[in-house]
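Novice: The following block contains a protein sequence and its predicted model.
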Amino acid sequence: MSEVFRRATVEDAQRLVDVTYGAYELIRELGLHWPAAHADIPMVLQNVQDNECYVLEENGIVVATVTYSTSGEAKAITDLPFIKWFAVDPEYSNKGYGGRLLDWVEREIILGTHGHGEVTLATAKKHPWLVEMYERRGYERILEIDAKNGDGIMYLFRKNIASYA
């Protein structure tokens, strides 16, 4: 088993589409309007170019991805660092890859490289398991948002990652 954590490149675009699109199947079924749920090559390339997109490879295969947003689209709701586009290839889910990647990005990138002691993310109240998953990971709900776009209530979560260092 050989795990590699690294920043994504444009050469990863097709694999990132495959991982993200597959992982977000339930999001599409729930009718949520999340850009990552409809990932295609131009969207992934834009994400990789505008943000810090990271991957976890297992034996040379990208199995998970998460993005540290540096493009500022979350600035309307938070000045804290924001993570998005978190996805694990369904063939590799429930094996801890996503958790290890998220831990690494929180610790090494957001805290270590950028020096931020807190991080935020958002998810939908109506998702059957994401809210509880993030709460188990130490995230706290800090805001309820209804953008009136059909997604219903979205929760903004915050985690103090400095206390986990």
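Specialist: Sure, I can see it. Residues are numbered from 1 along each chain as shown.

Novice: hey, let's count contacts and neighbours off CA atoms from now on
Specialist: Fine.

Novice: Identify the residues contacting the closest residue to T70 other than its chain neighbours.
Specialist: Nearest in space to T70, with sequence neighbours left out and distances taken as CA to CA, 6 or more residues apart in numbering, is N51 at 4.8 Å. Applying CA atoms under 8 Å, 6 or more residues apart in numbering, we find N51 in contact with T67, Y68, S69, T70, S71.

Novice: Same question for D89.
Specialist: Neighbour list for D89: D18, V19, T20, G22, A23, V63, A64 [criterion: CA under 8 Å, 6+ apart].

Novice: So which residue is dead centre in this structure?
Specialist: Nearest to the mean C-alpha position of the chain, counting by CA atoms, centre = their mean, stands F86 at 2.5 Å.

Novice: And here is the other one:
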Amino acid sequence: MSFRLITKSDIPAYQTLLHNAYQMTTNLGIHFAAATVNTEQITHHIESNAVYLFEKEGQLVSTLSIRFPWGNNPGPYGLPHLGWFATDSKYKGQGYGNQLWDWVEQQILINQLKLPAVTLGTAQNHPWLAQMYTKKGFSKIGHANLTSDHTTVYFEKIFNQKSYTEWKNRSHRQ
């Protein structure tokens, strides 16, 4: 088992994983971009975001992206924003997605990037994602109507309260 950044050679397997993993959400009538993303969009995505993969025996199992405030698709709150979290349906319920999530959070977001906080968004009408993110320590901070089929609910997780407070004070003065 290993965790790593995506490479361009991973694009076909990554696209298949995203399409398959997001099919259930599409069946609920919620349309996330990852469900139908094409190769060109994926290439653009991996060129300006950090996309982490979890592999088992050479097979792509799970993925999680970090969108940066300076990237081509920043989150709405001036913090890095998590997205395109997906686990191959063959591996659902085995904890691999949580292993990747925990590794990215601890090793990348906290230890490497030293982030004060991170955000993410999901569909308000999704039957379990909001509850899952709340269990992971995220708190609701806002919402937006970005598409016709759902309201996006935004969540934030604070990693370092002192750094977060300092960042908030600086960002409100500007």
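Specialist: Received, thanks. None of these values were measured; they are calculated from a predicted model.

Novice: before we move on, the earlier item: the second structure: which residue goes with the residue nearest to T70 of the first structure?
Specialist: Structural alignment (TM-score structural alignment) places N51 of the first structure against N49 in the second structure.

Novice: got it, and E25 of the first structure?
Specialist: Using TM-score structural alignment, E25 of the first structure lines up with Q23 in the second structure.

Novice: Repeat that for D40 of the first structure.
Specialist: D40 of the first structure maps onto N38 in the second structure, with residues paired by TM-score structural alignment.

Novice: what sits against its match?
Specialist: By CA under 8 Å, 6+ apart, N38 of the second structure lies in contact with Q15.

Novice: L18 of the second structure versus that one, what's the distance?
Specialist: As judged by CA to CA, to the nearest Å, N38 of the second structure and L18 of the second structure stand 10 Å apart.

Novice: again with L120 of the second structure
Specialist: Taking CA to CA, one finds L120 of the second structure at 17 Å from L18 of the second structure.

Novice: returning to what we had before: is the residue nearest to the centre of the first structure in contact with T65, as I believe?
Specialist: Yes - at 5.7 Å, F86 of the first structure and T65 qualify as touching, with contact defined as CA atoms under 8 Å.

Novice: can you list residues touching both of those two?
Specialist: T20, G98.

Novice: What's the local residue count around the residue nearest to G29 of the second structure when sequence neighbours are not counted?
Specialist: Nearest residue to G29 of the second structure in three dimensions, chain neighbours excluded: D149, at 7.1 Å (CA to CA, 6+ apart). D149 of the second structure is flanked by 13 other residues according to other CA atoms under 10 Å.

Novice: And for the one 5 residues further on?
Specialist: Y154 of the second structure has 23 neighbouring residues, counting by other CA under 10 Å.

Novice: Now do the contacts for it.
Specialist: If you count contacts by CA under 8 Å, 6+ apart, Y154 of the second structure has them with T119, L120, G121, T122, K140, I141, G142, H143.

Novice: And H150 of the second structure, by the same measure?
Specialist: By CA under 8 Å, 6+ apart, the residues touching H150 of the second structure are I30, A123, Q124, N125.

Novice: Checking those residues against the first structure: which ones persist?
Specialist: Retained contacts for these in the first structure, judged by both residues aligned by TM-score structural alignment, their matches' CA atoms under 8 Å, are A123, Q124, N125.
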